[in-house]
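Visitor: No letters, just coordinates:
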């Protein structure tokens, strides 16, 4: 069904155009000739030919049949065959019921497929929203790290989708996860600096070994004393005065035989005893001590020089603070050792233990080892720059993936759920479409068993006869599935039909086409119907027949008795509009729930349209009936005569072309007198003014003549019109010459 029609830039519709919205099952359009009705019907028939116009369907588009002058020109030629209308025959009720049931199932599947497609569209929008959210999450990381990782982002920096796809791929990388500072440093080195190889540092192992040897020499711990076999040795040892005696011995050769300490003459042989005590062994040990002290001084000096050189090196990898801490500890320990050495020099008889440096030197060497690892890594960058750049890029993307881990996990979970739902919906659409196609195939098979053009021919000829078109009829042609119009003699009508007859025959043909099709395979498809001014060129009496056919069509649509799901009626004729819009329930208020009313106008040569909550077309004819209804219920009766006369003149004489004599001839002799009296009474009442104060017709006179007035409509087969206008219950369908369209 059509929900909305937008018409613009055709004929009198300007670029702003007109929007017909809120359309229902039944839609009535009234407008004068040239206001834009036919442009609307042409657009509805072939909307694809009007690029600026649009039809908004509630579900899928349906076949739209349009009756207008163009339909007459395309489908009716008096000198050629007419396409046959295939309909379902009446001889197989079971098959027809089966077709109806299968068609109901097809409609149900159509609705389910439409609902699934709506759900699919919603899920696809949800999928795109999830994708867009993840794209923005990824792009936020790009903005955050763009300056630092410019080269790593190369190739995807200017496209959000490409960057997002790279982030997705990075979650599968197995590179180690590096910290940001490491990546920054390497990125700055590889991408921003000029790379040259660096010589590794020498450790201070040799100095360490030599210094350890010097510190651990036994001479420092040994008590250096004289020869113990000399008789003075026992006293010297007991008093522990070897160092004191040695200082005196060093001066005794200059003291001219006197003791350097007490100035007394030395005993005979004492000097020899001292010389024997401080013999060559003693001297050798002292020389060894001096040599070890010199070795210590030299190796320590070399150690200090090496450490100072290390601290002066400008390599970025050196932790100078750490090395300086160890150097300060070494120097402090050296001060202690120097004091111990000085003490040993003064008192060789006392042993000393020098403080070792190996722990501090070991820490420095460990730092040198770390620095060399950095240098070696740097040199590898120089030797394998391309590979190292790629490795760094992978590690940067691995870092980005880890930064984006939460967003990625949320995105993947949602994507998985949505994809499963989309797959399920698509499977459902495929399954239901397959089922629908199977049912359609079965319907076509069933229709092929009972379809025929014969029922349409028979029914159209029956209606022509019922409406007194007896000088021509439809007949089959030798070409199966076509019709031709012939006279009672069997001759083709050729060009002898009047314009009114041609129009009526074409409209009759159109009405039968609604319940069938020119194509055998499309008999039961749903349709939207547009009827544009069907009463052009028709005699006034045929106007009521056409109105009756359309009223029957409207009733069938409302009660779902055919394949028409929506109707549009367009007219410029007030009386035709009033006939086709009549419904007894509407007399109590506004429009019905399943209909719309529109007036189309042309203002300053531009079409405009307005919708109404009630039927906007009111006529003096309708007001006459309204006054008659009121007059029959009041005590004043003088206006009844004039109203009856005017109604008879309008309905029967002007529009029905039925004279008073024609009316009188419909009555039996005894009633003909009453009818003639009524007509005379009405004419008398219409030509003389009466004063209700002095003259009043008896109420029984009114009642008697009103009965005859109603009888006039009965005998002329227009009782339905009488009941419609008087607002009484709906007429029995058997009394109304409805077209029984099959």
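Guide: Looks like it arrived, so ask away. The structure presented is a predicted model; accordingly, all values stated were derived computationally and were not measured. Numbers count the residues shown, from 1 in each chain.
Visitor: going forward, measure contacts between C-alpha atoms and count neighbours the same way
Guide: OK.
Visitor: Look at the closest residue to residue 452 other than its chain neighbours and say how many residues are nearby.
Guide: For residue 452, ignoring the flanking residues on the chain, the nearest one in space by CA to CA, 6 or more residues apart in numbering is residue 86 at 5.1 Å. A total of 28 residues lie near residue 86 under the criterion other CA atoms under 10 Å.
Visitor: Surely residue 86 is in contact with residue 453?
Guide: Yes. Assessed by CA atoms under 8 Å, residue 86 is found in contact with residue 453 at 4.5 Å.
Visitor: list the residues that contact both of the two?
Guide: Counting by CA atoms under 8 Å, 6 or more residues apart in numbering, the common neighbours of residue 86 and residue 453 are residue 481.
Visitor: quick one: the residue nearest to residue 452 and residue 465, what's the gap?
Guide: Distance of residue 86 to residue 465, computed by CA to CA, to the nearest Å: 21 Å.
Visitor: Comparison target, given below:
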């Protein structure tokens, strides 16, 4: 079933949509408002006609909402169809219908159709469940996609360096999500975090970035082996002095040497530095000098030289500021400072030991080893150099470096959303399994439907023929009073019909028909085409019928016949036979006839009656294009003026005028005086023969009488208009008549 028709072509300058939930749809529009475009689009629906490239439909088809299902077909009656079927072909295609002779075959066909209908419903249910499952999964997937899409918001735009990793991934959420899915989950945490990657990107992509020179390892030669041995030596005074025995006894030449310095710095009246008695300074200095000879002084000078050398080496150990200045090496800064300080502390302690040796030359000293501290410091520097080398290599191979960082970035993202992605993949597996089950079940049902189709096809061969359609068309022609031509079988093998004149030979019978006859025969043929099928083997499909204005301006004589045909075949008695029906007309009166003349409130209708009540639409053409608007039944049912517009136009067909006269009298007197038409003409004022003739005529011409008259010579507009006027005048409603007489013709 069609749920929506969208038109944008010809007079439909902007998209005009007709939405429906009903089987029966009646559409009213003046000539030129777009009815032909509407019907022709549906007729050419499967032809890929370029004219209708911007038009579309929406259906109940679960497999493809924009197309009809394979079990549905559209049949369109419009002028294009009439031209192709009657003007362009000398013969008509046969229409196959089921004969009633083979009862057994008919029962099998009915049974197969019933089973097929059950299977179709089951298939539709399964397809709906499949679609429901898909929508549920799509909703879950959409939520995951939205959550992952946050990555794009967090890492792109502005001056974000990571923006370069999103090339081709910033416009489509689904494409971005699929990109994440393709990334394998890392077995362990990536080597770099996203923050690390950002920092490295800032460095690598900086326009002013340059390579870093490697750092020199700290070298400290320390003392030679001779110097180390010398520090262990006991440095004492001479043994040839008067005091040498005393010095040897005291074993403290350093103390005596200090006293020597004391005496040397005193005035002439010196005191002994040891006993504080007055002494002969010159004599004592002479004796002390003899204790500390030239060799002693040389050793002291050497100690001072060792100290100066050691101190210079300490001072030459430079501090590398790069550890604080360069972000690349900041991680080593604290370790570097700690190990450097530890080394210098130990070296300074050794310097103090040397100073102590200078103060007490006789005391052997040993320096502490700094190998461990020096090794620790150089290990930090080597680690920094390794990073510097890696950094310099990355600058030399920038593109490769960026690619590595990009891979590490996406590994981090994949790990960050692992829970969401893992849950999605589990749900996807379940969904695909469920869809596969649905597909299997639907395919099995389709196979069963095909089995029923085969039964129908085989049994139809036994009972299908074109005779019934021929008979139906000819019988209807007779019922309508048309007996000058009929349809006959032309070729049994090809299953074709042709039109023939009964009393004369005419090559092109259709061309010789009047406009009314052309419309009637084409429409009768269309009715049979809707009821039957193209050949005996074709499966019956659900039919969507489109009837475009079967009432032309030259065929009003048949307006009531056609209206009754349409109601009998499509909108009333055979309501359940059709999948859907669309009827278009420019005739407001015909439109009114199809809607029905009984006045009622929709609240009075049962659900079943409401389901059968049609949707009503109007096509309105304006400078901005044709629009489709909905109508209410009371817009037509209350249109009393419409009847007057028909009666007031003498150019309308007699049958139409007669029917409208009858309805005006019936409606007016029924409303004002509660009298039916028959009661109006039983009043004494209307006993005159001319009024009874008028009453009889409008009954016949409006088909209220069982006998139809087709001889238009009986109708004289002036005489009957006068009689119509007198009905109101004699009843006392002259003023009402004069008012309604001014109403113009409906456009």
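Guide: Here it is on my side, so go on. Since the model is a prediction, treat every value here as computed from it, not as a measurement.
Visitor: Could you get me the TM-score between them?
Guide: Superposed pair, TM-score by TM-score structural alignment, normalised by the length of structure 1: 0.67. Supporting alignment: 637 aligned residues with a CA RMSD of 5.6 Å.
Visitor: just checking, what packs against whichever strand or helix holds residue 281 of structure 1?
Guide: Taking DSSP states H and E as the criterion, residue 281 of structure 1 maps to helix 280-312. Helix 280-312 of structure 1 sits against helix 205-215, helix 218-221, helix 320-346, with contacts defined as 3 or more CA pairs under 8 Å, 6 or more residues apart in numbering; DSSP states H and E.
Visitor: would you turn the ones you listed into a markdown table with mean neighbour count and distance to residue 546 of structure 1?
Guide: Shown next, in a markdown table, are these (neighbours: other CA atoms under 10 Å; distance: least, CA to CA, whole Å):
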| stretch | mean neighbour count | distance to residue 546 of structure 1 |
| --- | --- | --- |
| helix 205-215 | 19 | 120 |
| helix 218-221 | 20 | 139 |
| helix 320-346 | 16 | 109 |
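Visitor: and residue 186 of structure 1, which of those is closest to it?
Guide: Checking these against residue 186 of structure 1 by CA to CA gives helix 320-346 as the closest, at 20.9 Å.
Visitor: My guess is residue 541 of structure 1 contacts residue 655. True?
Guide: Yes. Using CA under 8 Å, residue 541 of structure 1 is in contact with residue 655, at 6.5 Å.
Visitor: ok, back up a step: check which residues of the helix holding residue 281 of structure 1 are buried.
Guide: For helix 280-312 of structure 1, a neighbour-count test (16 or more other CA atoms under 10 Å) marks 282, 285-286, 288-290, 292-293, 295-300, 302-304, 306-307, 310-311 as buried.
Visitor: Could you do stretch 600-620 of structure 2 as well?
Guide: Of the residues in stretch 600-620 of structure 2, those buried (16+ other CA under 10 Å) are 612-620.
Visitor: Check stretch 444-452 of structure 1 too.
Guide: 444, 446-447, 450-452.
Visitor: Assumed residue 485 of structure 1 was part of a strand.
Guide: Yes. Read with DSSP: H, G, I helix; E, B strand; the rest coil, residue 485 of structure 1 is one of the residues of a strand.
Visitor: Spit out the contact partners of it.
Guide: Residues near residue 485 of structure 1 by CA under 8 Å, 6+ apart: 78, 472-475, 492-493.
Visitor: can you redo those residues as TSV with secondary structure, neighbour count and distance to residue 37 of structure 1?
Guide: Output for the contacts of residue 485 of structure 1, formatted as TSV (DSSP: H, G, I helix; E, B strand; the rest coil; neighbours: other CA atoms under 10 Å; distance: CA to CA, whole Å):
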residue	secondary structure	neighbour count	distance to residue 37 of structure 1
78	coil	17	27
472	coil	20	32
473	strand	23	32
474	strand	21	31
475	strand	20	34
492	strand	19	35
493	coil	18	32
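Visitor: out of those residues, what pair is the most spread apart?
Guide: Between any two of those, the greatest separation by CA to CA is 12.9 Å, found for 78 and 475.
Visitor: can you give me the helices for the stretch 501-650 of structure 2?
Guide: Ranges of helices in the stretch 501-650 of structure 2, per DSSP state H, counting those that start in this stretch, are 509-512, 515-531, 559-566, 588-595, 607-612, 633-637, 640-647.
Visitor: which one's the longest helix in structure 1?
Guide: Criterion DSSP state H: the longest helix present in structure 1 is helix 93-145.
Visitor: Tell me which other helices or strands it touches.
Guide: Packed next to helix 93-145 of structure 1, using 3+ CA pairs under 8 Å, 6+ apart, are helix 160-170, helix 405-450.
Visitor: How many residues are close by the equivalent of residue 73 of structure 1 over in structure 2?
Guide: Alignment note (TM-score structural alignment): residue 73 of structure 1 maps to residue 83 of structure 2. By other CA under 10 Å, the residues close to residue 83 of structure 2 number 12.
Visitor: ok, now residue 247 of structure 1?
Guide: When neighbours are counted by other CA under 10 Å, residue 247 of structure 1 registers 14.
Visitor: Check which residues of the host helix or strand of it are buried.
Guide: Here residue 247 of structure 1, judged by DSSP H and E, is contained in helix 242-252. For helix 242-252 of structure 1, burial by neighbour count (16+ other CA under 10 Å) applies to 242-243, 246, 249, 252.
Visitor: Next: stretch 18-25 of structure 1.
Guide: The neighbour-count check on stretch 18-25 of structure 1 (16+ other CA under 10 Å) flags 18-19, 23-25 as buried.
Visitor: nearest spatial neighbour of the equivalent of residue 127 of structure 2 over in structure 1, skipping sequence neighbours?
Guide: Alignment note (TM-score structural alignment): residue 127 of structure 2 maps to residue 113 of structure 1. Leaving aside its chain neighbours, residue 113 of structure 1 sits nearest to residue 429 (5.7 Å; criterion: CA to CA, 6+ apart).
Visitor: what about that neighbour, neighbour count?
Guide: Neighbours of residue 429 of structure 1 under the rule other CA under 10 Å: 21.
Visitor: Might one say that it is in contact with residue 119?
Guide: No. Using CA under 8 Å, residue 429 of structure 1 is not in contact with residue 119, being 10.6 Å away.
Visitor: doesn't residue 367 of structure 2 fall inside a strand?
Guide: No. Assigned with three-state DSSP, residue 367 of structure 2 falls outside any strand and is coil.
Visitor: OK, contacts around it?
Guide: 228, 350, 353.
Visitor: Out of those, which is nearest to residue 535 of structure 2?
Guide: residue 350 (117.6 Å).
Visitor: which non-adjacent residue is nearest that closest one?
Guide: With sequence-adjacent residues excluded and distances taken as CA to CA, 6+ apart, residue 350 of structure 2 is closest to residue 367, at 5.4 Å.
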